[in-house]
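> coordinates for the following, if possible.
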Amino acid sequence: MNQKLSNFVLYLMSVSAGLVVANLYYNQPLLGEIAKDFGVTESAVSHVALTTQLGYAFGLLFVVPLGDMVSNKKILQYDFLLMIISLVAAAMSNSLLLLITSSFFIGFTSAIPQLFVPMAAQLSDKEGQGRAIGIVMSGLLIGILGSRVISGLVGDQFGWRVMYYAAAFVMLALYVLLKLKLPKIHPSYDGGYGALMKSLWTYFKSEPVVRLAALRGALAFGGLSAFWTTLVFLMEDSFGYGSGVTGAFGLLGIVGALAAVLVGKMNNKISSYKIILYGSLLLILSWAIFLVSSNSILGLVLGVILVDLGIQALHITNQNIIFSNNPEARNRVNTIYMVGFFIGGAVGTTFGAIAWEQFKWMGVSVLGIFFSVALLGIHLMFNVKGKRSK
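Prediction:
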């Protein structure tokens, strides 16, 4: 029988989710330094961020569904080994190609925080599910945002390679702690891996709520990824700041991430339709502020706070919806949702880099507005389904 979820284990999963997912984002404030080190263009070095996100999407697709079939402890054992090797390989890279390849595997192995979110939902009672998801997600969001602060400072002081060595050491220590303290989950699925993967398509076809959540998540995260990929270039061009100041913007997002627990609790009191509506409007407002803030630090600060609030409201609500509707396959529906989410991120990174090269910050901001307006339009178009998705 599975253990009940204690506060210690819940917060351990939250901290672990943040530390692991941080591996995906250490590179973003460092892209300028990496480009100079290898003598490549801003567009070329953006492939480091792109392949990391693509690797994460592949990890979500091929690793996370195993949470419904294989013990979580066994998954962690092999995943952390490959993760640590990949981080060390990135630190030792002597070419952009090797760094890009290592980055793919860093992304691939850093998908495991998405095992913690369904686990928190599984071990919680129905009334506490939103709170548990919110707490784990707050750790994950703080990891995403805080990673940029840390890597920016480390990059300024010690160079970009030191950040990857440090991350490898942190992952080794974290694995030891998880091995000792994380409860062992015994999955209920008794089929083979092939059948498990085929069932992803079955859930995708038969669950319109899951498809809609994945599309909403992809559009929201696409805009956010475009922002973070190009912010370092804006800071250098318009203000003359380096990776340290760019990474410090993550501190602003942490304020919003701390509200994740509140958003989780709100899911028990306010309809999911309304939360997603308000979140979409926040995203549009934030991008409108970015559009007129290419020379305003204050505008960028306000925009970062609002965009992170909008993202977390959408993300936590999306996951609460799909977990409640599919309790027997939480890892698989989470896989479908998160693959869509990070494919959106990869698209946002790609088009964000193109928009920057062609039209600078105005192009990036218009791209973000397009993603956000499309999200709102889709939500309103599926208005009836949205109201029933709670």
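
> drop to CA atoms for contacts and neighbour counts, all remaining ones
OK.

> contacting residues for V245?
G152 (Cα atoms under 8 Å, 6 or more residues apart in numbering).

> helices and strands around the longest helix seen in the chain, which ones?
The residue-count maximum for a helix in the chain (DSSP state H) belongs to helix 330-381. Helix 330-381 sits against helix 42-62, helix 113-123, helix 193-206, helix 208-234, helix 272-291, helix 297-325, with contacts defined as 3 or more Cα pairs under 8 Å, 6 or more residues apart in numbering; DSSP states H and E.

> one more to put side by side:
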Amino acid sequence: MVWLLAIATGLIVANLYYAQTLIGPISATTGLDPGAAGLIVTLTQVGYCLGLLFIVPLGDLLENRRLIVTALLLTALALLAASFTSSARLFLFASLCIGIGSVAAQIVVPIAAHLSQPATRGKTVGKVMSGLMMGIMLARPLASLVTDAFGWHAIFVLSAITMAALALLLRARLPQRQPQSGMHYFALLGSLWHLLKTTPVLRRRAAYQACMFGAFSMFWTCVSLELTGPYFHLSQTGVALFALVGVAGAIASPIAGHRADQGKSRSTTTIALMLGTLAFALPLLIHSSRLVDLGVLVLTSIILDMGVSANLVTGQRALFALPAEIRSRLNGLYIALFFMGGAIGSSLGGWMYAAHGWTGVLWAGLCFPVIALGLYATE
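The predicted structure is shown next:
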């Protein structure tokens, strides 16, 4: 069941990232200008945030399996719409809807916590989240490879078919889980603000991860533009291979979860935030030949992905130690808050790259984990 949940979350969350390395070809087809190209990623993340705030809390109210299947079928429809349009407005609207539907992944994660024993909850959530991080990281190279072979529309058609098939599989295999909250929907939404006010660990963990995910989104939104630019001059296949190496960072998720189960959350958080800082410092400090610079960027992608993965799982382990009846809302708030950081990072990244080039992106990206370290120092 853990493997099924890990694969499912990876496949679902990948929908948020297919467009990240395809900004160039999508913009050319839909007529988006370079300054607005970051909206392709930003609106998907905005949709995800909206879904996290208004749909994921339903996991504490409605039968979870039915909620997941419905969200997946709606995602499949949005993916089909994106694949068949050449209109910028329609594509951006479809991107928003893809983000909203993909919150099904965050209804799956609390199920994993619910099914696991308290002593191994961090390790189990870490395994599921490693599947999620693998989905994020594999989405980019897969999108680039499919685009090279069949055009950018094909990846959206392929994902729509996958989401429909996954909906049928999860309907057959997932256990039913009917929460006993006794609340109506608007009371449930109203409780989100109360939870945010009364749960300091939620506010802190969300702030740390918002900074880390902002840096992550900025890097991966802009690095494809740099890699295909005049200095590195890589093809989409080259970008795919580059992104594929970054998958190595997913190994940090189960390790961080296991360390959190052992009571080592503080040291794990320190390591994660330091890795985020190191990732952006390396390419700023090391300048040499084209090959060396490319190697530094590869190392940067691995280190950054490790830091983001480790910090994410450590935060979720802390939240899932709280009562089961509020886990879906806590998880929804946590992911929504740090995805807002991701949306800021991706939109700021597009502007920084257009105005100040790759060096400007690196300096802006470095600020995010440094701010997180500053916040963490006050804990």
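
> circling back: just checking the distance from the longest helix of structure 1 to the centre of its chain.
13 Å (Cα atoms, centre = their mean, to the nearest Å).

> against structure 2, where does that helix fall?
Counting by TM-score structural alignment, helix 330-381 of structure 1 lines up with residues 327-378 of structure 2.

> swap in stretch 52-68 of structure 1?
Taking TM-score structural alignment, stretch 52-68 of structure 1 hits residues 44-60 over in structure 2.

> identify the residues contacting that stretch?
Counting by Cα under 8 Å, 6+ apart, 16, 67, 95-104, 106-107, 179-181, 185, 188-189, 325-329, 332-333, 335-337, 339-340, 342-343 sit against stretch 44-60 of structure 2.

> L297 of structure 2 versus the residue mapped onto A218 of structure 1 from structure 2, what's the distance?
When structure 2 is aligned by TM-score structural alignment, A218 of structure 1 is paired with A210. Separation of A210 of structure 2 from L297 of structure 2 (Cα to Cα, to the nearest Å): 22 Å.

> please identify which of these two sits among more neighbours.
A210 (29 against 20; other Cα atoms under 10 Å).

> which residues touch the more buried one?
337-342.

> same thing but at 10 Å, please
Counting by Cα atoms under 10 Å, 6 or more residues apart in numbering, A210 of structure 2 touches 204, 216, 308, 312, 334-345, 368-369, 372.

> what's the closest non-adjacent residue to the aligned partner of A143 of structure 2 in structure 1?
In structure 1, the residue paired with A143 of structure 2 is S151, using TM-score structural alignment. Once flanking residues are discounted, S151 of structure 1 sits nearest to Y26: 5.2 Å by Cα to Cα, 6 or more residues apart in numbering.

> tell me the residue in structure 2 aligned with the one you found.
In structure 2, Y26 of structure 1 lands on Y18 (TM-score structural alignment).

> V162 of structure 1 too?
Aligning on TM-score structural alignment places V162 of structure 1 opposite A154 in structure 2.

> show me the residue sitting in the middle of structure 2 in space.
Nearest to the geometric centre of structure 2 sits I136, at 6.0 Å (Cα atoms, centre = their mean).

> now that residue: which helix or strand?
helix 121-150 (DSSP states H and E).

> returning to what we had before: would you check how far apart the residue nearest to S151 of structure 1 and T52 of structure 1 are?
Distance from Y26 of structure 1 to T52 of structure 1, by Cα to Cα: 10 Å.

> circling back to that earlier point, closest to F249 of structure 1 out of the helices and strands packed on helix 330-381 of structure 1?
helix 297-325 (7.3 Å; Cα to Cα).

> mean distance between that closest one and structure 2 after superposition?
Taken over the aligned residues, the distance from helix 297-325 of structure 1 to structure 2 averages 0.7 Å (mean Cα distance after the TM-score superposition for structure 1).

> over to stretch 225-233 of structure 1?
Stretch 225-233 of structure 1 sits 0.6 Å off on average (mean Cα distance after the TM-score superposition for structure 1).

> and for the nearest residue to V263 of structure 1 once chain neighbours are set aside, the neighbour number?
Once flanking residues are discounted, V263 of structure 1 sits nearest to A313: 6.1 Å by Cα to Cα, 6+ apart. For A313 of structure 1, the neighbour count with other Cα under 10 Å is 28.
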